[in-house]
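1. Quick check, what structure comes out for this input:
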Amino acid sequence: MILEVAILPVIAGKNDEFEAAFRQASAIISSMKGYISHELQTCLEDSNKYLLLVRWETLEDHTQGFRGSAEYQEWRQLLHHFYDPFPVVEHYTLTQTYN
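-> Got it, this is the predicted structure:
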């Protein structure tokens, strides 16, 4: 499993619009091959900053499958105009777990 991590800096005053668009976009990403789950969290210290976590079966499911798809173009149209600056996206793999 791969964890995609993105900090999303949303333009001030656009939170409600962004969250509504994200609800629409969620249906797009959740339909993609290799998708496992995703969540969106709001930063407590800065309400214009969101954390997006997406779990994929493989890195290629995200970088080639999703980003290379027509569905990604729809995702882009719904969300990318809300960001300033554009988010950095990184991918992680599990090293260890602790309880």
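
2. From now on I want contacts and neighbour counts done on CA atoms only, so please keep to that.
-> Will do.

3. Tell me which helix or strand residue 4 sits in.
-> Element membership of residue 4 [criterion: DSSP states H and E] is strand 2-9.

4. Give me the packing partners of that strand, helices and strands only.
-> For strand 2-9, the contact count by 3 or more Cα pairs under 8 Å, 6 or more residues apart in numbering; DSSP states H and E identifies strand 49-56, strand 89-93 as packing neighbours.

5. Leaving out chain neighbours, which residue sits closest to the residue most central in space within the chain?
-> The geometric centre of the chain, computed from its C-alpha atoms, lies nearest to residue 52 (Cα atoms, centre = their mean), at 4.4 Å. Leaving out its chain neighbours, the residue that sits closest to residue 52 by Cα to Cα, 6 or more residues apart in numbering is residue 40, at 4.7 Å.

6. Now the second one, please; I'll put the structures next to each other:
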Amino acid sequence: MILEVAILDVKPGQEVEFEKAFAQAQSIIASMKGYLSHQLQKCLEKDNRYLLLVNWERLEDHTEGFRESKEYQQWKQLLHHFYEPFPEVEHYQTVVSS
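-> Coordinates of the predicted model:
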């Protein structure tokens, strides 16, 4: 399993609109091959910061399957205009778990 991690800094004052758009967009990512689960968490210290965690079966399910799909274009249209700066996305694999 691969964990995708993105820190999302939403333009101040657009948090409510972003959350509504994400509620709509989450069905897009959840429909993709290799998708396992996701969480969107809101930062307590910075009101406009969110953490997106997505579990994928394989790295390529995200980097190729999702990002090169027509569904990704819908995702971008719904969400990308909220970000400033544009988020850096990283991928992790488990080394130790309990």
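
7. on that earlier part again, list the contacts of the residue nearest to the centre of the first structure.
-> With contacts defined as Cα atoms under 8 Å, 6 or more residues apart in numbering, the neighbours of residue 52 of the first structure are 4-8, 38-41.

8. ok, so of those residues, who is nearest residue 68 of the first structure?
-> The shortest approach to residue 68 of the first structure among those belongs to residue 4, at 16.0 Å (Cα to Cα).

9. how big is the offset of the lengthiest helix in the first structure relative to the second structure?
-> Of all the segments assigned as helix in the first structure under DSSP state H, the longest by residue count is helix 15-29. In this overlay with the second structure, the average offset of helix 15-29 of the first structure from its partner residues is 0.3 Å by mean Cα distance after the TM-score superposition for the first structure.

10. and that helix, what other elements does it pack with?
-> Other elements packing on helix 15-29 of the first structure under the criterion 3+ Cα pairs under 8 Å, 6+ apart are helix 70-79.

11. orientation of the helix it packs on relative to helix 15-29 in degrees?
-> Counting by axes from the mean of the first three to the mean of the last three Cα atoms, to 10 degrees, helix 70-79 of the first structure lies at 170 degrees to helix 15-29.

12. Run through the neighbouring helices and strands of helix 70-79 of the first structure.
-> helix 15-29.

13. And for the helix it packs on, what's in contact with it?
-> If you take Cα under 8 Å, 6+ apart as the criterion, helix 15-29 of the first structure is touched by 10, 35, 48, 66, 71-72, 74-75, 78-79, 82.
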